[in-house]
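Q: Provide a 3D model corresponding to the input given below.
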Amino acid sequence: MPATLVSIRERARVLLDGICHVCPACDGRRCPTGVPGMGGTGTGASFRNNVTALAAWQVNMRVLHDRKDQDLGLRLFGQKLAFPILGAAVAGARVNFQGRLGEEELARAFVLGAAEAGSLSLTGDGPLPELMDAGLKAIKAAGGRGIPVIKPREDGEIVSLIRRAEDAGAVAVGIDVDAAGLVNMTRAGQLVEPKTVEQIAGIAAATSLPLILKGIMTVADAEAAVAGGAAAIVVSNHGGRALDHTPGTAAVLPEIAAAVGDKITVLADGGVRSGVDVLKMLALGARAVLVGRPLAIAAIGGGAAGVRLQLEALADDLAVAMRLTGCGDLGDIGPGILARTKLNMQNSKI
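A: The predicted structure follows:
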């Protein structure tokens, strides 16, 4: 019998016993572990804020229109994608998942599953060389359809890793600048640091690949990314795993997108669990979204096939949400499909 998302999630629940409950609502309220693990750092407030910030927006249903066929396709980093949903960089299987899945197995599931679904996945980095190695190997196996994300290491080391990404045929390369304070790197004796505009400019100039900066949560940092020559930013608080008590990404995305959206590609992650959540992020100003925890569960329970099924389910859900809000293609999605709630009316500028 072919695997289903239900059977995949049930297998993941067994494999992740003590690490993740695989809750029906993945909102950070019942996480048995924080970091390392699947939860958020500290109190877990940043993880929960991602979910509540998205829930604070509602969508306006429209069913009297002629937008009967939904086109989810787009071009991103020179690639034609079937839908605006990408795999986030999830790595550290030995630590976060207690070795219940191998690092290469995890990376291949994300990258090959996303490629099979017609999309892309990011891959991760960390104190163990096997993390970057596994991601680059998976990207090469997928014909380059993947994006390695490098920790904010010393500039020369970043450029050296970018050369390896180029050799693997990657379509773009990223730096998760929100990892500048991760203790697992410093405890391993590996420097991570905040970057200046001049440093970003030097790194961007060292490669022909589009440079993505992940972990942008303010207009000031977004404008700095533009000034440094980055091709894209990811509005992200590292899944709530870097700094406690940050806002949810959906709360800060509108202001950031309004400030720099016509100068740089704006992506976003954080709390996306459904096609409606994807629709909200797009309406708030993102060009595409990244999904982490749901794909990690799918990868652990079903490998690359599980990741493909999960991405396709999100895309199907997005298509329905677009039809029921009068959107025929991604260009139709804008702030007008959103309804403000009392919770966010005072702070929203859209």
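
Q: drop to CA atoms for contacts and neighbour counts, all remaining ones
A: Fine.

Q: how about Ala298, what does it touch?
A: Leu5, Ile8, Arg9, Ala12, Gly306, Val307, Gln310 (CA atoms under 8 Å, 6 or more residues apart in numbering).

Q: distance of it from Arg11?
A: Using CA to CA, to the nearest Å, Ala298 is found at 9 Å from Arg11.

Q: still on that earlier bit, farthest-separated two in the contacts of Ala298?
A: Maximum pairwise distance among the contacts of Ala298 (CA to CA): 13.2 Å, between Ala12 and Gln310.

Q: of those two, which one has the most company?
A: Neighbour comparison, Ala12 and Gln310: the larger count goes to Gln310, with 26 against 21 (by other CA atoms under 10 Å).

Q: secondary structure element for that one?
A: Taking DSSP states H and E as the criterion, Gln310 maps to helix 293-323.

Q: also Ile175?
A: In this assignment (DSSP H and E), Ile175 forms part of strand 173-176.

Q: which other helices and strands contact that strand?
A: With contacts defined as 3 or more CA pairs under 8 Å, 6 or more residues apart in numbering; DSSP states H and E, strand 173-176 has these neighbours: strand 147-150, strand 211-216.

Q: right, and the helix or strand after it?
A: helix 183-187.

Q: so where does Arg108 fall, helix or strand?
A: Here Arg108 is assigned to helix 103-116, by DSSP H and E.

Q: what's the angle between that helix and helix 293-323?
A: Inter-element angle recorded for helix 103-116 and helix 293-323: 10 degrees (by axes from the mean of the first three to the mean of the last three CA atoms, to 10 degrees).

Q: check which helices and strands helix 103-116 is in contact with.
A: strand 85-87, helix 93-96, strand 122-123, helix 129-141, helix 293-323.

Q: one more, for comparison:
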Amino acid sequence: MPPKGSKKAVTTKAATKAAKPAAEPAPTTPDAESGDENQAPSTPATKTKTPRKRGTPKVANKLATPASGAGPVDVTYENDSVLATPLPKAKGGGFGQTVKLSAAQPFELVASYMLDNGCQAIIIKPAAPFQFMKLPKDIRGRILRYNLAPKNADGVLLNKIDIVEKSGAIKAKDYAKEFKHRLAITILNKESAAEARQILYGFRLKFDNTMSLLQFMSSAGDEVRKAMCRVTIGNWVKGTAMASMTMLMDCTNLTSVVILAGVGTNSKPDKAAKVFFAEAGRFIQNLVTANGGRKEVVFEIITFGKHCFSIKDEDELEDWDDDQVNIFTSEVNAKLNAIDLPTWACMCGSQERGHSCGEVIALRARIEALRPLPRALPYLHKRVVALAMMG
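A: The predicted model follows:
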């Protein structure tokens, strides 16, 4: 028989093997003095850096200046006293004072002078502005085109300026969104404003509807109207279409008018042509007159979007086909041919060549003033009008 303790000893040995080995102690660095090469190296202790105390920031005091002599440049000093403080010998000794000059506009240092009363004056003056207007005209144009070109948030150039009506106000909210100050060059002087106006309004202006166009044209001056070249109308609104197109007659340099939607919605070509000519007829006639009587110029300047015309077919709106669009243009041309249009007309409204616009306008004003005369006396009325025309 095996001894009584042999079984317990085996069990203890097995338990020892099954037990998880204890974590070995971290190696230590051998002591140089002990000379024991077999001793395990120890991990070096991490040194904790003591944070450096930052010095107290120096307070800048503004130099007192009489109200009558205050200038555009502010002068501040760092020390608590206006007196200069001794400098260390390592920096050459002597006395020093840290002075800071700051201004909203650029300036330059000119010189330092010794005055008769023992004071020393530092002379500064505003920096000379860049002589932009002395550049060649083509160089100025390149700068203006780059500066005024519409861009998106990523700086990619666009070909149009979106103009919308919001809360009764006209806004180009995405134009020059981050750099509003770049438009200041348009009011530098009259010459710069004229050059910038031609470039700015030479870009395509896209209005969300005829209401936006009407409000924009109501506030635009003659210079802006003459500079406008390309217009896009997002939606043709019946209530404001006639008034907005009538105002476009003052834009004598128009080369493109694009209407994207709303002209012939759920309408047949002949009916849509009749309504369109009633709303835009004066503008169309003005285009023909301004182009020497060429009636084909109408649909060279006025173009329509893909979804501008539609008709309901089995409860669904379908876009017109090419034949229906051709019928529409033919109907508009037929209405245009039925009107005896002058081949030429001045901006003042006169059709006589070699006239004086001032005299025509003054004559029209005198005739308008005589309109309230009673029509019961036709002979007297004609006589007074004739006298007005004689001067």
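
Q: quick one: TM-score?
A: The TM-score (TM-score structural alignment, normalised by the length of the first structure) is 0.29; 149 aligned residues with a CA RMSD of 5.4 Å.

Q: select, out of the helices and strands packed on helix 103-116 of the first structure, the one closest to Ala225 of the first structure.
A: Closest among these, using CA to CA: strand 122-123, at 19.1 Å.

Q: tell me what that closest one is packed against?
A: Partner elements for strand 122-123 of the first structure (3+ CA pairs under 8 Å, 6+ apart): helix 103-116, helix 129-141, strand 147-150.

Q: select, out of those, the one closest to Glu255 of the first structure.
A: Proximity to Glu255 of the first structure, assessed across those by CA to CA, is greatest for strand 147-150 (24.9 Å).

Q: and the helix or strand just after the closest one, what does it pack onto?
A: Of the helices and strands lying after strand 147-150 of the first structure in sequence (DSSP H and E), the nearest is helix 155-167. Here helix 155-167 of the first structure touches strand 147-150, helix 197-205, going by 3+ CA pairs under 8 Å, 6+ apart.

Q: sorry, back to before: pull out the buried positions in the helix holding Gln310 of the first structure.
A: 293-312, 314-319, 321-323 (16 or more other CA atoms under 10 Å).

Q: which of the three states applies to Arg364 of the second structure?
A: Arg364 of the second structure falls in the helix class when you classify it by DSSP: H, G, I helix; E, B strand; the rest coil.

Q: how close does it sit to Ile302 of the second structure?
A: Taken as CA to CA, the span from Arg364 of the second structure to Ile302 of the second structure is 32 Å.

Q: those two: who's more crowded?
A: Ile302 (17 against 13).

Q: list the contacts for the closest residue in space to the more buried one that isn't next to it in sequence?
A: Spatial nearest neighbour of Ile302 of the second structure, excluding adjacent residues (CA to CA, 6 or more residues apart in numbering): Val257 at 4.8 Å. Taking CA under 8 Å, 6+ apart as the criterion, Val257 of the second structure is in contact with Arg230, Val231, Thr232, Ile233, Ile301, Ile302, Thr303.

Q: mind redoing it with 7 Å?
A: Arg230, Val231, Thr232, Ile301, Ile302, Thr303 (CA atoms under 7 Å, 6 or more residues apart in numbering).

Q: just the buried residues of these.
A: So, by 16+ other CA under 10 Å, the buried ones in the contacts of Val257 of the second structure are Arg230, Val231, Thr232, Ile302.

Q: distance to Ser112 of the second structure and secondary structure for these - can I get that in TSV?
A: Formatted as TSV, these follow (distance: CA to CA, whole Å; DSSP: H, G, I helix; E, B strand; the rest coil):
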residue	distance to Ser112 of the second structure	secondary structure
Arg230	58	strand
Val231	59	strand
Thr232	61	strand
Ile302	68	strand
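
Q: let's have these in CSV, adding distance to Ala111 of the second structure.
A: Formatted as CSV, those follow (distance: CA to CA, whole Å):
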residue, distance to Ala111 of the second structure
Arg230, 55
Val231, 56
Thr232, 58
Ile302, 65
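
Q: and Met234 of the first structure, that's in a strand?
A: One thing to correct before we go on: residue 234 of the first structure is Val, not Met. Yes: the assignment for Val234 of the first structure is a strand, going by three-state DSSP.

Q: give me the number of residues near it?
A: 28.

Q: that one touches Gly215, doesn't it?
A: Yes: at 5.9 Å, Val234 of the first structure counts as touching Gly215 under the criterion of CA atoms under 7 Å.

Q: burial count for Lys17 of the second structure?
A: Neighbours around Lys17 of the second structure, by other CA under 10 Å: 10.

Q: after the host helix or strand of it comes which helix or strand?
A: In the assignment (DSSP H and E), Lys17 of the second structure maps to helix 4-18. The helix or strand immediately downstream of helix 4-18 of the second structure is strand 61-62, counting by DSSP H and E.

Q: output the contacting helices and strands for that following strand.
A: With contacts taken as 3 or more CA pairs under 7 Å, 6 or more residues apart in numbering; DSSP states H and E, strand 61-62 of the second structure sits against strand 73-77.

Q: can you pull the buried residues of the strand it packs on?
A: Val73, Val75, Thr76, Tyr77.

Q: remind me what it packs against, helices and strands.
A: If contacts are counted by 3+ CA pairs under 7 Å, 6+ apart, strand 73-77 of the second structure sits against strand 61-62, strand 99-103.

Q: got those strands as CSV, with mean neighbour count and distance to Asp222 of the second structure columns?
A: Listed next are these as CSV, based on neighbours: other CA atoms under 10 Å; distance: least, CA to CA, whole Å:
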stretch, mean neighbour count, distance to Asp222 of the second structure
strand 61-62, 14, 51
strand 99-103, 13, 40
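
Q: including distance to Asp133 of the first structure, could the contacts of Ala298 of the first structure go into TSV?
A: Output for the contacts of Ala298 of the first structure, formatted as TSV (distance: CA to CA, whole Å):
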residue	distance to Asp133 of the first structure
Leu5	29
Ile8	27
Arg9	27
Ala12	25
Gly306	22
Val307	20
Gln310	25
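
Q: give me every residue that touches Ala134 of the first structure.
A: Glu103, Glu104, Ala107.

Q: next, the angle from the helix holding Arg108 of the first structure to helix 129-141.
A: Going by the same axes, to 10 degrees, helix 103-116 of the first structure makes 30 degrees with helix 129-141.

Q: any chance of the helices and strands packed on helix 103-116 of the first structure in CSV, plus distance to Ala225 of the first structure?
A: Below are those laid out as CSV (distance: least, CA to CA, whole Å):
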stretch, distance to Ala225 of the first structure
strand 85-87, 21
helix 93-96, 30
strand 122-123, 19
helix 129-141, 24
helix 293-323, 26
